[in-house]
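J.: fold the following and give me the result.
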Amino acid sequence: MGACLSRLWGESFTPLDLLPSPTLAEKLVALVLDGPPPCQIPALVSALNEAREYLARFPADELHVVVLGGGTGLSSLVGGDSRQPDWPDHPFDGLKELFPHTHAVVCVTDDGGSTGELQKDLPLAALGDLRHVLLSSVQQRILRSRYQLDSTTTRRVVRSLHRLFNHRFTVQPDSPLALLNAAGDTLEDLPTELLEELRRLLGRLFVDARLRPTLDRPHCLGNLLLASAIYGELDPDLGPDELIARPEVVRTATVRGLMALAAVIGAPPNGVLPCTTSPARLQLLYADGVMVTGEHKSSLARRRTPVDRVRVEFASDPFVPCEVLDLVARADLLILAPGSLYSSIIPVLQVPGLARAIRANTRALKLLVANIWVQRGETDVARNAPERKFHVSDLLAAYERNIPGGMAGLCSHVLALGLRDIPGSILQRYALENKEPIYCDRDTVEGMGYRLVEAGIFSSQLLQRRHVIQHDPRALALAVRTLAAVTPLEQPLHRSEPNSLPGSGAPEDDERLATSAVRGDRLLPCQRYHHLNLCLRTIGYRTQGAGPHTAEDLPAGEQRELAARLCEILWHHQDIPSSHLANVRGLMLVDPAAWNRCQRWDQVFSFYDPQDGWLKVRADRLAQQETFETAVLVALGQSILGNYALNKTMEDIPWRDELVGHMFHLELRAPDFSNCLLSPRGLDLFLRLARMRPSRNEPLRYTRLVNGTEGFTPPGLLFGLLYVWYLDNRQVSHIEYKMSIMRMIGSRLIPEQTRTSARRQRLVSFFREEVFGQQAPRAEEADSEEIS
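T.: As a prediction, this is how the structure comes out:
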């Protein structure tokens, strides 16, 4: 191959000059994917075809490949997205077709859908992405060999597995057979041995008391099959509490269960492994100081400000399976798969020891496959230049900033789809749908020390059928094989020093926010869910009618329904600790005709009543989940202040027979008689940030001047609204409008705006640290003087 390329490259005009790409690697990838360009000179075409044949004969089946990432991007690269309905039409494409020794290391921070439901009941790491990639890893050779199948039957078996693994049920099944029948009518295509094994796995869900609760929730059947395989490796005498107390036992069972299910469905041994077996959750710190916990919740976030840092928080000491470390050490190719920027590669490489293992393998080709499209909430705003589009260099800078030790030794090549390969009409249609591509900025990427390879690695069939642009598994595999063949012939890569790169990463042993951390209370998700349920079952649920003395307990069924709705709200907002319920005695639904709360300053139809400790919500808020959630969270936020206020009055301010304003007086209850969950220092800090002026002579008195007839948000209500805004800014648009001043560039502000922006930044820090107890790279210290 080297002699062939020397002849092609050595002429003043070579056949490779017919290929328009700028680099040798890009020319050869284009040649493999598209064939020789039209040419009237047979000798030139023959020479290019000769090179293409050499590349096609490259012995990729001897190479060991390790791919790291999250669900959709990783599965697409390994063997196609197995969740798509048309995946069974081409189930054996992708890396596994050309590189049979392909192994996937999967992110475990997913907490949405069926995966999140499983975490309510089982002390396991997230299984959804593992299940997804496991099905994509099924290999024709293994299936045919294990079950003695011909090619046609093998494809029918894969189609049945696809239907089973992706079947979702919402009604509680009454038997394993009912589950199988509901999943489809193609069970007769399954070999007897395979069908019996599936029945055994499903049967365990009904007979193992530890798994039985999972059938009460809507689930993806593939997730339950994997959970059953894991529990099949556990001692049946170990109860839930014992499993929680012995994470090393669950760790071993998770890896063995994956291997057992892989063997059943025709995936290679250790073909799919978790990056860690420790349950983990994702935390995103935005540039405005807000921290969002949970991968699913972060995917819904619309903060309109860049992500500053990412952290993975583990429920127990994170442990990389030794099988993963062995595979990484032996790999010939190490590939970072495309996927969500902050919920795919970064969480994987924040697991202590994994990035170090990749760096230690100095002989492997290390490749990053860049995303094609911007992802809302993650890559829609560039951190260093929020006003411009997102670039490939921004991806690299985010990895550099959030991976311990930066990107040094983790990646040398970047494989990306160039916009010139996308039809302009498609880009225009995507733009109308508010979807934007990630732009390839070659000069910046190469200036950072990477080799950029732009190639047409999208699916032309999907483009023709559905007019969408997605990575094509076969094209990606061919491009990777070409790079594996060509890279040893390229000049050595001279990469910039890591510390000279923008956003250079923290040292590998740094345990600040840029790296992983162990949750302070070490609560597993299933423990948190159980504790929330216990708390919500101990409070009351009542209704208040229009007449006097009409408050009464709700019927038992309605109480259970309300408790379940409250639990889902608190479960979704993982940043809310159960301690925030300390002052809540119950939830009262108030008939609109009986609602007599003054709405002079707001249109918020809920509040916390410190006299009786009840959250009071106007009953018509119950009709829609979003309005009910907002109402509950406002009142819950106010309950943190408890009975902090001893007295509140509004005094008129006259001048020359005219009313020029008002003076709001707030007298605090003495700390010994207050149930406020904030410390006296924390309460004082909040009141100052709310522009309440402390009295010099009376330490428990605060005042606030209100000009003319201007509006005013009392501190208790402001606390509740900010509580909601911090958790989900979409629910309180008026607070979002006020806080948006933080997104303005400082040099463009007049001094008063600068002070306002700084004060609101301190409010965010206060809620992050004092209210929600979240760690940050560094805490902003509030001024001890009055904050204006």
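
J.: please count neighbours and contacts with C-alpha atoms only from this point.
T.: Fine.

J.: Arg217 contacts Thr170, correct?
T.: Yes: at 7.0 Å, Arg217 counts as touching Thr170 under the criterion of C-alpha atoms under 8 Å.

J.: neighbour count winner among these two?
T.: The residue with more neighbours, out of Arg217 and Thr170, is Arg217; 16 against 11, by other C-alpha atoms under 10 Å.

J.: buried stuff in the biggest helix by length in the chain?
T.: Across the chain, the longest stretch assigned as helix under DSSP state H is helix 247-265. Buried residues in helix 247-265, counting neighbours by 16 or more other C-alpha atoms under 10 Å, are found at 247, 249-251, 253-265.

J.: contacting residues for the spatially most central residue of the chain?
T.: Geometric centre of the chain, nearest residue: Glu295, 2.6 Å, by C-alpha atoms, centre = their mean. Contact analysis of Glu295 by C-alpha atoms under 8 Å, 6 or more residues apart in numbering lists Thr109, Asp110, Asp111, Gly112, Arg281, Leu282, Gln283, Ser343.

J.: one more, please, to line up against the first structure:
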Amino acid sequence: MTTGATRTVWITKSRRPKVVVIGGGTGLPVVLNSLKDQDAEITAIVTVSDDGGSSGSLRNYINVVPPGDIRNVLVSLSDISQEEKDIFQYRFDSSDSFFSGHAIGNLIIAALNEMHGNIFDAVQSLSKMMQVDGYVYPASNEPLTLNAEFVDGTVQVGEKEITDMDKRIKRVWVTNTKSADQPEAVQPVLEAIEQADAVVLGPGSLFTSILPNLMIPNLGEAVRKTRAEVIYICNIMTQLGETDHFSDSEHVGVINQHLGGNYITTTLVNGAKIDMSKFDPADYDAYIEPVKNDFAGLRQQGCRVITDDFIDQHSGLVFHDGQKVAQEIINLAYAAMARKKG
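T.: Presented below is the predicted three-dimensional model:
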């Protein structure tokens, strides 16, 4: 069902639609994996401000852009065998003080970063080796640090430290970890956004996976200027320490506020009831409750709303139905292509 506008499925295909997906975390690969099955040119722009887990440890040891989200995105778009993907994703469980907990892929990305001297060229090299169908671009060529101001006026630095505060966040911004230079995205990132038919934000943690990318000044400006359909895939569940009790319109409102205007043109929101009897809080202790629908609030921000049963719920876990989401994105991308021709 579509709320607020009538959707058209565009059949005539003069070229593959160009879809840019911006974000990080576990939700992004689900959508990318399904988009890969569509006839589209995909570019994934991946967050580089993660400071937790294996990524954070490597970042501290060798000052590399955190590789975890990049690793997962590469796998989601790769055409190598499943066995090779499993090796790339394998995480050491030994008691070694350094290797314990590290994924092999993270170590490979760190090594290539050292060989090439920068993360962007490292990822392009690895994309060729992994037969990636599309493009994977780090949001910045330098590691970035996430900063947050809370509603109470206090400030915190670092992704993990911010969420651990469990306070309502007022705004976030990024700084260059290694220097006082202004963070910036490299030119291929900006060109991908400029040429896109659809720019997709999410799904993923609002303040720590999506906004860090948009707060890179020239990347945010590219999103503001693009003629593409700007689509936000709203999270299914609220997230502890970030979006406690947020509605879908509040998610969109935060993004628009950070961008300085109503730039989200379409939002995909789940309209189906979640079977909470299947939900195991022990598995998803960071999630609180389903995101509430506020269609009026979304329309007040000039946002088209597409609502459907976007849930893929199995084994007590809740994910987006990647195939349904991907089809909606492709429909919107073709519609944007038609408008550009007109």
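
J.: circling back: which one in the second structure is aligned with the residue nearest to the centre of the first structure?
T.: For Glu295 of the first structure, the aligned residue in the second structure is Glu159 (criterion: TM-score structural alignment).

J.: follow-up on the earlier one: distance of the residue nearest to the centre of the first structure from Ala280 of the first structure?
T.: Between Glu295 of the first structure and Ala280 of the first structure the distance, using C-alpha to C-alpha, to the nearest Å, works out to 10 Å.

J.: list residues touching both of the two?
T.: Any residue near both Glu295 of the first structure and Ala280 by C-alpha under 8 Å, 6+ apart counts here, and that gives Thr109.

J.: which of the three states applies to Glu313 of the first structure?
T.: With DSSP: H, G, I helix; E, B strand; the rest coil as the basis, the three-state label of Glu313 of the first structure is strand.

J.: map it onto the second structure.
T.: With the correspondence set by TM-score structural alignment, Glu313 of the first structure lines up against Thr175 in the second structure.

J.: what's the local residue count around that match?
T.: 21.

J.: and the gap between it and Gly153 of the second structure?
T.: Taking C-alpha to C-alpha, one finds Thr175 of the second structure at 19 Å from Gly153 of the second structure.

J.: what do you get for Thr266 of the second structure?
T.: Distance from Thr266 of the second structure to Gly153 of the second structure, by C-alpha to C-alpha: 32 Å.

J.: chain neighbours aside, what residue packs nearest to the equivalent of Ser278 of the first structure over in the second structure?
T.: Counting by TM-score structural alignment, Ser278 of the first structure lines up with Glu142 in the second structure. Closest residue to Glu142 of the second structure apart from its sequence neighbours, by C-alpha to C-alpha, 6 or more residues apart in numbering: Val65 at 6.2 Å.

J.: confirm for me that the one you found is in contact with Ala139.
T.: No: contact criterion C-alpha under 8 Å: Val65 of the second structure and Ala139 do not qualify, at 10.2 Å.

J.: for the longest helix of the first structure, which helices and strands make contact with it?
T.: Packed against helix 247-265 of the first structure, as judged by 3 or more C-alpha pairs under 8 Å, 6 or more residues apart in numbering; DSSP states H and E, are the following elements: helix 192-207, helix 221-231, strand 272-274.

J.: if anything else comes up later, I'll come back, but that's it for now.
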